[in-house]
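In: Structure of the sequence below:
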Amino acid sequence: MENITALLADPAAWAALITLIVMEVVLGIDNLIFISILSNKLPEGQRQKARRVGIALALVMRLALLTMVAWIAGLVAPVFDLGWSGAPGPHGEPSFETAFSWRDLILIAGGLFLVWKATREIHHNVDHDASDETVDGVVGKATLNFGSAIVQILLLDMVFSIDSILTAVGMTEHVEIMYVAVVVAVLAMLLAADPLANFINRNPTVVMLALGFLLMIGAVLIADGFGVHVPKGYIYTAMAFSAGVEMLNIFARRRRERRAGSA
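Out: Below is the predicted model:
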């Protein structure tokens, strides 16, 4: 109790909390896009339930991992080394890391899964048969069962949760601050889940954009696993720019449709 009181009176702790909440919310965007796309492939009555279960699992996993902070921090210790670094970089440094930790292996596996899943969904959206269409007229709807969706969400929750907790560990040493930041970030995900999924559902072009985001995130996870660290600020700036351009396209399209309807 005394520790919590001391934290409440410490301006540095509040600054760390606000910074960490913002970081956790931003990192949760990847998770949320995946959950939204996957849940939209379920029958109408199961979509909201899948999103809530998926986000609840993300919260449970993050809180459980926070109770094992020491173990999580140990995931960055190398478990094996290939002993070969490929062609040297411009300053003679290895072109990529060859000592792999459990964190690296988890990121590579999660990245490969994301790349495979996004590529598969893009293929279904671009090259589909008439039999793939559903009553809603959107490709890929109701093509997944609830259990399969939850398993896939759980796998990606694990990858994003480990990344999220390692980020939190690197920003503050106070577990209490990490707990609060994680809970606030996941609650924000819960509030944004339905509006985001419904928006993606109503705009087929946004589906392709979101799948492109997942493809890029998967590639970044793989690169990170191999020691090639791409600053996340660049990734999210590119995503925000692309989303902004798509919003302009949607507004322009709706305006044309209104004019055509009033003519």
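In: Please make it C-alpha for all contacts and neighbour counts, starting now.
Out: Will do.
In: which residues in the stretch 151-263 of the chain form strands?
Out: For the stretch 151-263 of the chain, applying DSSP state E, counting those that start in this stretch gives no strands.
In: What segments of it are helices?
Out: 175-202, 204-225, 232-262 (DSSP state H, counting those that start in this stretch).
In: if I pick Val206, what's in contact with it?
Out: Val206 sits next to Ile200, Glu246 when contact means Cα atoms under 8 Å, 6 or more residues apart in numbering.
In: what sits against Ile165?
Out: Ile165 neighbours (Cα under 8 Å, 6+ apart): Arg62, Leu65, Leu66, Ile72.
In: swap in Asp81?
Out: Counted by Cα under 8 Å, 6+ apart, Asp81 has contacts Thr98, Ala99, Phe100.
In: quick one: Pro78 and Ile217, what's the gap?
Out: Taking Cα to Cα, to the nearest Å as the measure, Pro78 falls 23 Å from Ile217.
In: neighbour count winner among these two?
Out: The neighbour comparison of Pro78 against Ile217 (other Cα atoms under 10 Å) goes to Ile217, with 20 against 14.
In: what's the closest of the contacts of Asp81 to Ala243?
Out: Taking Cα to Cα as the measure, Ala243 sits nearest to Phe100 out of the contacts of Asp81, at 34.4 Å.
In: That closest one: neighbouring residues, count only.
Out: 19.
In: what kind of secondary structure is it in?
Out: strand (DSSP: H, G, I helix; E, B strand; the rest coil).
In: my guess is it meets Ile106, correct?
Out: No - Phe100 lies out of contact with Ile106 (Cα atoms under 8 Å); the separation is 10.1 Å.
In: Find residues that contact each of the two.
Out: Gly225.
In: contacting residues for the most centrally placed residue in the chain?
Out: Nearest to the geometric centre of the chain sits Asp30, at 2.0 Å (Cα atoms, centre = their mean). Listed by Cα under 8 Å, 6+ apart, the contact set of Asp30 reads Leu214, Ile217.
In: host element of it?
Out: helix 11-39 (DSSP states H and E).
In: What residues does Gly212 make contact with?
Out: Ala118.
In: Equivalent analysis for the one 5 residues further on, please.
Out: For Ile217, the set of contacting residues under the criterion of Cα under 8 Å, 6+ apart consists of Asp30, Gly111, Leu114.
In: Next, the second sequence, to be compared with the first:
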Amino acid sequence: MEASLALLQDPAAWAALATLVAMEIVLGIDNLIFISILTNKLPEAMREKARKIGISLALVMRLGLLATIAFIVKLTAPVFTILDQGLSWRDIILIAGGAFLVWKATREIHHHVSADEDAEEGGTAKAVQSFASAIGQILVLDLVFSIDSIITAVGMTEHVQIMFVAVIAAVMAMLFAATPLANFINRNPTIVMLALAFLMMIGMTLVAEGLGTHVPKGYIYTAMAFSAAVEGLNMLARQRRQRRRSGQAH
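Out: As a prediction, the model looks like this:
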């Protein structure tokens, strides 16, 4: 109790908390994009429930990992070596999770391209996914992103109380943003393809990290922000063209 009160009076602790919350929110974007795309394939009545369950699982998983932080730190110790490259359990999890993300994004891109081709030919292509399948896939990626998130938090502060508050704040922000983001992605087909490209890039980054090649997160998120800004300009241009056509039609 005294330690917590001391942290409340320490400006450095507040600065660490603000930095960590911002970092956790940024890291949560990857998780949120995946959840949004996956739940949008469910029947509309199930989407909100699936998003809440998926994000709640992310919170439970992160808090559970924080409770076993001594074990999490040990995950970074090499367990075996392949071609002079030491691999830890964290590396193995990142490689497996990254490969799964690349596979999933590739499959979704193929589905969207096939759906467009079927639509041009007059047919229909509708994704069918069960609720359990969606939750299972979300759970797998929650685990990968949670381990990456907690290890990042451990590297930024030694105070577990700050980590707990930062994780809860970040997941609450994810919960608040989940439905608006999912609806925005669902309304804009080009955004879906862009988001899938982001997921593929994130998956490759996770694999690279697992193989010992550090990719600065700033580069990744700067590229994502730039691509999103360009797509935003394209959407604005399309809206203006549609308004002009509507005005000419009247």
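In: if we take the contacts of Ile165 of structure 1, which one ends up nearest to Ala192 of structure 1?
Out: Nearest to Ala192 of structure 1 among the contacts of Ile165 of structure 1, with distances taken as Cα to Cα, is Arg62, at 18.4 Å.
In: which one in structure 1 is aligned with Thr190 of structure 2?
Out: The alignment partner of Thr190 of structure 2 in structure 1, by TM-score structural alignment, is Thr205.
In: Would you check how far apart that match and Thr5 of structure 1 are?
Out: 50 Å.
In: higher neighbour count, these two?
Out: More crowded of Thr205 of structure 1 and Thr5, by other Cα under 10 Å: Thr205, with 13 against 9.
In: ok so, going back, quickly note the distance from the match of Thr190 of structure 2 to Met239 of structure 1.
Out: For Thr205 of structure 1 relative to Met239 of structure 1 (Cα to Cα), the value is 15 Å.
In: And for Val180 of structure 1?
Out: Using Cα to Cα, Val180 of structure 1 is found at 27 Å from Met239 of structure 1.
In: can you check Phe160 of structure 1 too?
Out: On the measure of Cα to Cα, Phe160 of structure 1 and Met239 of structure 1 end up 18 Å apart.
In: need the contact list for the equivalent of Ala188 of structure 1 over in structure 2.
Out: When structure 2 is aligned by TM-score structural alignment, Ala188 of structure 1 is paired with Ala173. The contact partners of Ala173 of structure 2, taken as Cα under 8 Å, 6+ apart, are Ile25.
In: hmm, try it at 10 Å
Out: Going by Cα atoms under 10 Å, 6 or more residues apart in numbering, Ala173 of structure 2 touches Val21, Glu24, Ile25, Gly28, Val167.
In: now these: which count as buried?
Out: Val21, Glu24, Ile25, Gly28, Val167 (16 or more other Cα atoms under 10 Å).
In: The last one and Gly64 touch, don't they?
Out: No - using Cα atoms under 10 Å, Val167 of structure 2 is not in contact with Gly64, being 11.2 Å away.
In: any common contacting residues for the two?
Out: Joint contacts of Val167 of structure 2 and Gly64 (Cα under 10 Å, 6+ apart) are Ala58, Ser146.
In: Can you give me the neighbour number for whichever residue in structure 1 pairs up with Arg240 of structure 2?
Out: Aligned by TM-score structural alignment, Arg240 of structure 2 pairs with Arg255 of structure 1. For Arg255 of structure 1, the neighbour count with other Cα under 10 Å is 12.
In: dump the residue contacts of Arg255 of structure 1.
Out: Arg255 of structure 1 neighbours (Cα under 10 Å, 6+ apart): Asn249, Gly261.
In: One more: the one 4 residues further on?
Out: With contact taken as Cα under 10 Å, 6+ apart, Arg259 of structure 1 is in contact with Arg253.
In: and Ala134 of structure 2, what helix or strand is that in?
Out: Per DSSP H and E: Ala134 of structure 2 is located in helix 131-156.
In: That helix vs structure 1, mean deviation?
Out: Comparing helix 131-156 of structure 2 with its match in structure 1 after superposition yields a mean distance of 0.2 Å (mean Cα distance after the TM-score superposition for structure 1).
In: which residues in structure 1 does that helix match up with?
Out: Aligned using TM-score structural alignment, helix 131-156 of structure 2 spans residues 146-171 in structure 1.
In: Could you pull out the buried residues of the matching stretch?
Out: Neighbour-count burial for stretch 146-171 of structure 1 [16+ other Cα under 10 Å]: 146, 149-150, 152-154, 156-169.
In: repeat for stretch 101-120 of structure 1
Out: For stretch 101-120 of structure 1, using 16+ other Cα under 10 Å, the buried residues are 101-115, 117-119.
In: what range in structure 2 does it sit on?
Out: Per the alignment by TM-score structural alignment, stretch 101-120 of structure 1 matches residues 88-107 in structure 2.
In: mean shift of the matching stretch relative to structure 1?
Out: Mean deviation for stretch 88-107 of structure 2: 0.2 Å (mean Cα distance after the TM-score superposition for structure 1).
In: relative to helix 160-187, how tilted is the helix holding Ala134 of structure 2?
Out: 140 degrees (axes from the mean of the first three to the mean of the last three Cα atoms, to 10 degrees).
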